[in-house]
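Engineer: coordinates for the following, if possible.
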Amino acid sequence: MKSLFPIFLIRFFSSLGDQSLVYGIPILVYQKTGSISASGFAFAIEWIPRLVAMPFSGVATDFFGPKKMLILADFSRFFITTLVGLLLLLELSNTQIIIIFGILGGAIGFFHEMAFVSFETLAPKIISQNKLAQLQSYLQGIDLGTQILAPGFAAIVLAKMTAIPFLGILSFLFLFGLLGTVLSKLIGRNISEINNVPKVSKKKLFNDITSQFYLGIKFVLKSKELIYLCAIAISMNFSIGFLLSGSAGYLKEGLHSSAYMAGYLGTIAGCIGVLGFLLIPFFLKIFTLQKLGMFGVILFFIANISIVFSKNFILFAIFYAIIFLSDGFYSVYMRTLRAKIIPQHIFSSVIGILLCINFIFMPLSGVILGIFGNSIEHFKFVLLLASLLFGIISFLSFKFLNKNT
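Structural biologist: Just a heads-up that it's a prediction; the model follows:
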């Protein structure tokens, strides 16, 4: 695993920059508007480009190769954050700032999905199948590690400074990731055979991409195991969407804390998540991968129900952290299982489609919060309904998965 350190470092920079925006934008929007509904709508706008990117990034990665897609993703994020930082030097209204940050979050999310799919494609190519679960746990640990740094970083910068220094630092993070990918010999050596893409006509390129996209969709629709795995992930992310978009306002209005504490909540969740990540390899030596996934789902349901009835910041923070910890447990189970199910020749295409399906309800949660989240009681009610929906879907899905995997 030591030889993979450069890849882990690139993943770290990519995830840190993206997570900083995920937590920073809702805080900034609530700060400017004082509205939970506005945060919900901004969250929805931010997620739409991500969904667009997910299926097509998989197809593009299959065709052009993960290294080229990583370079494109990091360069684009560096350029966009720098450009928006320069735009903020102009005199803008609050509404214009909210729109700009919504578009920024969507654009960064679009290219983050490209980078994510590229890393998912790299994993099975650079390590043996019997060590795949261990590698996925390390990648999950990096993602959780950025949840320690990114939310607190976003909260501190946005509380003490303006948005411009915030974007400036993010630009450097993406620049470091870009340089790491360009200079990495490890990535090129392991996947050189799919990076040497011959020159083709635009018509042939379009036909190849369309064909690969169709093969990915066809495989997903035929695989009941993938469909049930997606059902759990969809309902899980639907609930998380409410928390990410509404926590800043709920902390301020419901628990009489500060909107910036939403960032620190993410840091707390990251700390607990890393502890869980350290325990996953030990857990897998004693129990099966299936039990790890089931444990994550049960823990998520309990914490999600409990957070609705939290009466103070401490309880809210504890359950918030457990929610993201349990999401990590299920993610290791899901990633490992789908890596064994999906054929390598269409792996990226299928992953891109699965990511789109898994997160498709994220913007919907933002829209629902925007429409019905005009009060604290409404926020708690929609979160409770999302929790109950998750419980029902997870029970039915694992009933099938336990019999067929």
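
Engineer: going by C-alpha atoms from here, please, whenever you check contacts or count neighbours.
Structural biologist: Noted.

Engineer: check which helices and strands the lengthiest helix in the chain sits against.
Structural biologist: Longest helix in the chain, counting residues (DSSP state H): helix 94-126. For helix 94-126, the contact count by 3 or more C-alpha pairs under 8 Å, 6 or more residues apart in numbering; DSSP states H and E identifies helix 5-33, helix 36-64, helix 66-87, helix 132-160, helix 185-195, helix 347-358 as packing neighbours.

Engineer: tell me the angle of that helix relative to helix 5-33?
Structural biologist: Helix 94-126 and helix 5-33 meet at an angle of 160 degrees, taking axes from the mean of the first three to the mean of the last three C-alpha atoms, to 10 degrees as the criterion.

Engineer: buried set for helix 94-126?
Structural biologist: 97-124, 126 (16 or more other C-alpha atoms under 10 Å).

Engineer: ok so, going back, of all the helices and strands packed on helix 94-126, which one is nearest Lys311?
Structural biologist: Nearest to Lys311, of all these, is helix 36-64, at 18.8 Å by C-alpha to C-alpha.

Engineer: how far is the closest one from where the chain is centred?
Structural biologist: 10 Å (C-alpha atoms, centre = their mean, to the nearest Å).

Engineer: what does stretch 365-372 give?
Structural biologist: Remark: stretch 365-372 is offset 20 Å from the chain centroid, using C-alpha atoms, centre = their mean.

Engineer: so which bits of that stretch are buried?
Structural biologist: Quick answer for stretch 365-372 (16+ other C-alpha under 10 Å): Ser365, Gly366, Val367, Ile368, Leu369, Gly370, Phe372.

Engineer: one more to put side by side:
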Amino acid sequence: MPNNKLLYIGRFLYLLQHNILIFIIPVYVYKITGEKSYLGIIFAMEWGVRLISLSILPSLLKSNNYIKSIYNSNFIQGLIIFSLFYLYYSSNMIFFLISIGVLSSILFDANFLYVESHIQNNLKDKVLESQSLFQSIEQLSLLIGPMLAGLLIEKCNIINVFLSIALGYMVAGLLIYLTKKEPSQPNMKKNINSIKRGFYIILKTQGAITLIIQTNAINIIFSACISILPAIVLDYKYDSIFLGWVNLFISLVSISSIFLYNKIVSEKEYHSSQFINKLFYIIYVGIIASFFQYFSENMYLTITFISITVIADSIYSVALRTKRQLMFNTNEFKNVLPAMMLLNAISFPIGGILISIFTRFYSAKESVAIVAIISFIFISIYILLRLYNDRRKKLQIF
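Structural biologist: Predicted coordinates:
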């Protein structure tokens, strides 16, 4: 049997480097250029390539040994970061710094697919235990990563920061390399036809369409808040360490709210025909909170409003995943899941693009408020169209 302790430690170290990396790149770019629009561009580019990778990676990545594929991807990611940072440092071209984040996003998705496939093929008797451990590792790295990143930015020079991240990826790969390998059967099959079938099923399911509209409405404003957060905090004259603590606070509040939500909402409520409609209230809370951050002149009040938006997005995400599973049978779900993941993720690069456009003319807080208005109008138009169609159907009956 594989040495799972080394696998878990290696996975934690890998995720820690990832969360440090996605924190520091926009901060460094903003510090170097002073351009808020770059923050939206970085976010849009990272999620734009992830849309592509989510759709084609499962059909491209094949492996007979997932452990080997995991540590190879870790080593490759470390080398890419080292090489691109050298190009950035020798040329002062921000393009290479942004490319690190973009390529790392693709490799992050590949790494995730290999880990999931390893669990499915080699840890079938411990699926729940393994997934719980991996989820705990992910949450822990999400909490610690930004805090460490803020310290690294303020206490170390940029060369040492990126060298330590590249080395961290390689050490993570080494730990996983030391895991005893088990032969695995290829499990990644082409999913193009699966996605097409998923689109067809979704188009026939009104509830699924509503969930996709809702998800994109909340994700647009969520991505706007998260992408511009470094500029908002730094513009208040706080440093990167404080920004790290802000991210830690938001993550803790978000995790706590999910735990509380799961305690309050029962499975019976998920089966209610009105459950999806109730989710609109959560979305409106998130949108309205992001709009009201514009009126706050106090940093802590601004963070509170943004935290409410993140909480709304987190709670909605849990509700979405649960309702999605209950809405379809097992065979339908296999086809629907990749299609819905793609459709739901479209809003992330859109949010980044909108922030990139509006910050050229308005302040960071004004830009978030404008995106909030767009999100409000988008979801409201959908509700009005639904009410109109429902009313027309009733009139046809009579």
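
Engineer: a markdown table for the helices and strands packed on helix 94-126 of the first structure, including mean neighbour count and distance to Asn237 of the first structure?
Structural biologist: Shown next, in a markdown table, are those (neighbours: other C-alpha atoms under 10 Å; distance: least, C-alpha to C-alpha, whole Å):
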| stretch | mean neighbour count | distance to Asn237 of the first structure |
| --- | --- | --- |
| helix 5-33 | 22 | 14 |
| helix 36-64 | 26 | 12 |
| helix 66-87 | 21 | 24 |
| helix 132-160 | 22 | 16 |
| helix 185-195 | 14 | 31 |
| helix 347-358 | 25 | 7 |
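
Engineer: I'd like to know which of the ones you listed is closest to Phe176 of the first structure.
Structural biologist: helix 5-33 (7.1 Å).

Engineer: average gap between the closest one and the second structure?
Structural biologist: For helix 5-33 of the first structure, the mean deviation from the second structure after alignment is 3.4 Å (mean C-alpha distance after the TM-score superposition for the first structure).

Engineer: which helix or strand contains the alignment partner in the first structure of Ser307 of the second structure?
Structural biologist: Aligning on TM-score structural alignment places Ser307 of the second structure opposite Ala321 in the first structure. For Ala321 of the first structure, the host element (DSSP states H and E) is helix 313-341.

Engineer: so what does that helix touch, helix or strand wise?
Structural biologist: helix 132-160, helix 224-253, helix 261-286, helix 289-308.

Engineer: which residues does the equivalent of Leu369 of the first structure over in the second structure contact?
Structural biologist: The equivalent of Leu369 of the first structure in the second structure is Ile355 (alignment by TM-score structural alignment). Contacts for Ile355 of the second structure (C-alpha atoms under 8 Å, 6 or more residues apart in numbering) come out as Ser37, Leu39, Gly40, Ala224, Ser227, Ile228, Ser367, Val368, Val371.

Engineer: against Ile226 of the second structure, how distant is the first one?
Structural biologist: Meaning Ser37 of the second structure. Separation of Ser37 of the second structure from Ile226 of the second structure (C-alpha to C-alpha, to the nearest Å) stands at 13 Å.

Engineer: kindly report the same for the third one.
Structural biologist: To Ile226 of the second structure, Gly40 of the second structure is 10 Å away according to C-alpha to C-alpha.

Engineer: which residues touch the closest residue to Gly24 of the first structure other than its chain neighbours?
Structural biologist: Spatial nearest neighbour of Gly24 of the first structure, excluding adjacent residues (C-alpha to C-alpha, 6 or more residues apart in numbering): Ala154 at 5.1 Å. Ala154 of the first structure sits next to Ser20, Leu21, Tyr23, Gly24, Phe166, Gly263 when contact means C-alpha under 8 Å, 6+ apart.

Engineer: of all pairs in those, which one is the farthest apart?
Structural biologist: Most distant of these, by C-alpha to C-alpha, are Phe166 and Gly263, 13.8 Å apart.

Engineer: the more surrounded of these two?
Structural biologist: Neighbour count, other C-alpha atoms under 10 Å: between Phe166 of the first structure and Gly263, Gly263 has more, with 31 against 20.

Engineer: go through the helix of greatest length in the second structure and flag the buried ones.
Structural biologist: Ranked by number of residues, the top helix in the second structure under DSSP H is helix 364-397. For helix 364-397 of the second structure, a neighbour-count test (16+ other C-alpha under 10 Å) marks 364-376, 379, 383 as buried.

Engineer: name the nearest of these relative to Ile303 of the second structure.
Structural biologist: Lys365 (11.4 Å).

Engineer: which residues does the closest one contact?
Structural biologist: Ile232, Gln293, Tyr294.

Engineer: neighbour count and distance to Asn64 of the second structure for the residues you listed - can I get that in JSON lines?
Structural biologist: Output for the contacts of Lys365 of the second structure, formatted as JSON lines (neighbours: other C-alpha atoms under 10 Å; distance: C-alpha to C-alpha, whole Å):
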{"residue": "Ile232", "neighbour count": "20", "distance to Asn64 of the second structure": "47"}
{"residue": "Gln293", "neighbour count": "21", "distance to Asn64 of the second structure": "51"}
{"residue": "Tyr294", "neighbour count": "18", "distance to Asn64 of the second structure": "53"}
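
Engineer: gap between the residue nearest to Leu315 of the first structure when sequence neighbours are not counted and Phe319 of the first structure?
Structural biologist: Spatial nearest neighbour of Leu315 of the first structure, excluding adjacent residues (C-alpha to C-alpha, 6+ apart): Ile307 at 7.4 Å. Distance, Ile307 of the first structure to Phe319 of the first structure, by C-alpha to C-alpha: 6 Å.

Engineer: likewise Ala60 of the first structure?
Structural biologist: Separation of Ala60 of the first structure from Phe319 of the first structure (C-alpha to C-alpha): 38 Å.

Engineer: ok, now Val157 of the first structure?
Structural biologist: 25 Å.

Engineer: Three-state assignment for Tyr189 of the second structure, please.
Structural biologist: Actually, residue 189 of the second structure is Lys rather than Tyr. Secondary structure, DSSP: H, G, I helix; E, B strand; the rest coil: Lys189 of the second structure is coil.

Engineer: contact partners for it?
Structural biologist: Lys189 of the second structure sits in contact with Pro58, Ser59, where contact means C-alpha under 8 Å, 6+ apart.

Engineer: quick one: it from Ser227 of the second structure, how far?
Structural biologist: For Lys189 of the second structure relative to Ser227 of the second structure (C-alpha to C-alpha), the value is 34 Å.
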